[in-house]
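Chemist: this is a predicted model, with the sequence first.
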Amino acid sequence: MNDKQLAARQAASLVEDDMLVGLGTGSTANCFIEELARRSSEEGLRVAVVASSMVSAIKAQQLGLPLQAIEHVQHLDLYVDGADEVTPDLTLLKGRGYDLVREKLLARGCDRFLVLLDRSKLVERIGERYPIPVEVPPFAWPLVKKSLEAVDGHGALRQTANKDGLVVTSHGSLVLNMVFPPALDSNTLDGLLNAKRVATS
C-alpha cells in the first residue's frame, strides 16, 4: 500500500455502523471511498454517505454505497477529505478540485473532520506550490478579482485541462486561481479573504 491508501484505511477503520459520512473529492478521497466500500461489502458495515462533488457521488454509487443528497442533510457524523497543502501549524489549502463550497459546507457540518495527508503535501506556507482557489458566482468574478487585486493578489479564471473553456463547479460557479505575496502569512490572508466575503477552501 502507498501512503494515501494507508491513510484511507486508517480513516475508514474509524467509521461505525449507522454513521452518515461525508466524502471528499480527489485522489486521496477516492482511496477512502474505495476502502469504505470494501468494509461495507466484506464486513457488512452499515453506512450512508454524502458526496462533496458529482465525481465522488458517481464513484460512491458505482461501489454500492448508499448515497444521500446534500440538501437532505442537517449534520454528518464524519467528513473525510484530502488537502493540497498543509503547513507546520496545520493550515490547509484545498480546492484544486472544483467544489469548494460543497466541501466547506460538509466540513463545517460534521461532528468530526479527518484530513488525509502524505508527505508530498507538506509546505512552509500556503500557496507555495499552488494558487489559492476562490469560488465566485459567474456574474461577480470581475468584481471579486478586482477586490483581491487590491490586497496584492493576481490571477485569472481557472481553465479546463485542454484550455478550451472555464472550469465550472457543481454549484455553478467559476474559480479564480489567485497568487498572493509570499510575505502574507496564512492568518492575515485568511482574514483578508473572509473580509472580502469570497468562498475559498
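Modeler: Yep, it's here. Numbering: from 1, shown residues only.
Chemist: going by C-alpha atoms from here, please, whenever you check contacts or count neighbours.
Modeler: Will do.
Chemist: got a list of contacts for stretch 53-62?
Modeler: Contacts to stretch 53-62, defined as CA atoms under 8 Å, 6 or more residues apart in numbering, come from residues 23-25, 30, 33, 37, 49-51, 66-67, 98-99, 102-103, 170.
Chemist: buried subset of those residues?
Modeler: When burial is judged by neighbour count using 16 or more other CA atoms under 10 Å, the buried members of those are 23-25, 30, 33, 37, 49-51, 67, 98-99, 102-103, 170.
Chemist: this is the other structure I want to compare:
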Amino acid sequence: MSDPVVAAKKDAGIRAANMVEDGMIVGLGTGSTVFFAMERLGERIKTEGLRILGVPTSNQTAMRAEEYGIPLTTLTLHPVLDLAIDGADQVDPKKQMIKGRGAAHLREKVVADAAKQFVVVIDSGKEVTGLDAAVPIEVLPFAYGSVAKKLRELGGEPVMREGVKKDGPVISDNGNYVVDCAFGAIADPAGLEAAINRIPGVLGNGIFAAMTAKTVVIVGGKR
C-alpha cells in the first residue's frame, strides 16, 4: 500500500506542474514535493513539447532539473518569473508560512519575490492554525555571535543547525550558517519577519508573510 503522505505530495506536485504554460519562466523550489512537480514538468517537456526555463533555488534542485531534462536559466537573464513552485514546512489560513528545512529559504524567498505567482505545494500535515515552528535564519558566519544575542532579545532561542553526515554546522549554498530559532507561537509573523531581517548579519529568514496576495496553496489530496 502506498504511503498516503507521499501520495498527497505527488498529487500536489503534479497539479502545480499542470499550471505551467508553454513559454513560461518558472522558479523551482527545493524539497520532495517540488521534485514531484519537476518530474511532471520533465514528462510534459518530453511528451507535449512544453517549452519552459527554470530558475533553481539550490544546487540540489539544479541537479534534479538536469536529470528531468528541464532547461535552466538565471535571475540575471530573467529577473521576472511567471510562476514559482515551492513547498513549505507550515502554512496558516492566511497563507503565511515557515520554510527552510532544506536550508534554501534565502534563495527561495528571492525567487518567490521575483515571481508573478507563488504556488506552494504541501500535504495536509503542513496546514496549521498558527505558525509555531522554529524559524530558519541564514546568518553571515562573521556575525553569528551578535546575531544570536539579538535573536534572544527578540524572545527567540537560537540553535546552530548541525550537519547530519558531517561534523560542524550546516553551510548554505551561499556559504553561510543556518540558525533555527524557536519563538513559540508567532502572533505576528509579518512583524517578526521584519524584525529578524533588521538584525545586521541576518541575510534572510524562513517566515514568508509578505507575499500572501500572490500565493496559491495546493494541498495534495484536497480539491
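Modeler: That came through, no problem. Quantities reported herein were computed from a predicted structural model and do not represent experimental measurements.
Chemist: tell me where structure 2 has strands.
Modeler: In chain order, structure 2 shows strands spanning 25-28, 53-56, 83-86, 90-91, 97-98, 118-122, 135-139, 157-160, 177-182, 202-205, 207-208, 215-219, with DSSP state E as the criterion.
Chemist: just checking, what's the longest helix in structure 1?
Modeler: helix 27-43 (DSSP state H).
Chemist: and residue 170 of structure 1, what does it touch?
Modeler: Remark: with contacts taken as CA under 8 Å, 6+ apart, residue 170 of structure 1 is in contact with 53-54, 98-99.
Chemist: one step back: adding distance to residue 112 of structure 2, write the strands of structure 2 out as a markdown table.
Modeler: Below are those laid out as a markdown table (distance: least, CA to CA, whole Å):
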| stretch | distance to residue 112 of structure 2 |
| --- | --- |
| strand 25-28 | 7 |
| strand 53-56 | 11 |
| strand 83-86 | 6 |
| strand 90-91 | 15 |
| strand 97-98 | 13 |
| strand 118-122 | 6 |
| strand 135-139 | 17 |
| strand 157-160 | 25 |
| strand 177-182 | 20 |
| strand 202-205 | 13 |
| strand 207-208 | 9 |
| strand 215-219 | 9 |
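Chemist: so which of those gets nearest residue 189 of structure 2?
Modeler: Using CA to CA as the measure, strand 207-208 is the one of the strands of structure 2 that comes nearest residue 189 of structure 2, at 6.8 Å.
Chemist: just the residues contacting the closest one, thanks.
Modeler: With CA under 8 Å, 6+ apart as the contact definition, strand 207-208 of structure 2 has outside contacts at 96-99, 109, 135, 189-190, 193.
Chemist: 6 Å instead, please
Modeler: 96-98, 193 (CA atoms under 6 Å, 6 or more residues apart in numbering).
Chemist: hmm, back to that, and which of the buried ones among the contacts of stretch 53-62 of structure 1 is nearest residue 180 of structure 1?
Modeler: Taking CA to CA as the measure, residue 180 of structure 1 sits nearest to residue 98 out of these, at 20.2 Å.
Chemist: need the counterpart of that closest one in structure 2.
Modeler: For residue 98 of structure 1, the aligned residue in structure 2 is residue 103 (criterion: TM-score structural alignment).
Chemist: can you check residue 35 of structure 1 too?
Modeler: So, by TM-score structural alignment, residue 35 of structure 1 is matched to residue 40.
Chemist: same question for residue 115 of structure 1.
Modeler: Taking TM-score structural alignment for the superposition, residue 115 of structure 1 sits opposite residue 120 in structure 2.
Chemist: relative to residue 185 of structure 2, how far out is its match?
Modeler: Remark: distance between residue 120 of structure 2 and residue 185 of structure 2 (CA to CA, to the nearest Å) = 22 Å.
Chemist: so which of the two has more stuff around it?
Modeler: When neighbours are counted by other CA atoms under 10 Å, residue 120 comes out ahead of the other of residue 120 of structure 2 and residue 185, with 25 against 12.
Chemist: isn't that one right next to residue 87, touching?
Modeler: Yes: taking contacts as CA atoms under 6 Å, residue 120 of structure 2 lies within contact range of residue 87: 5.2 Å.
Chemist: picking that back up, okay, now the match of residue 35 of structure 1: neighbour count?
Modeler: What residue 40 of structure 2 shows, counting by other CA under 10 Å, is a neighbour count of 20.
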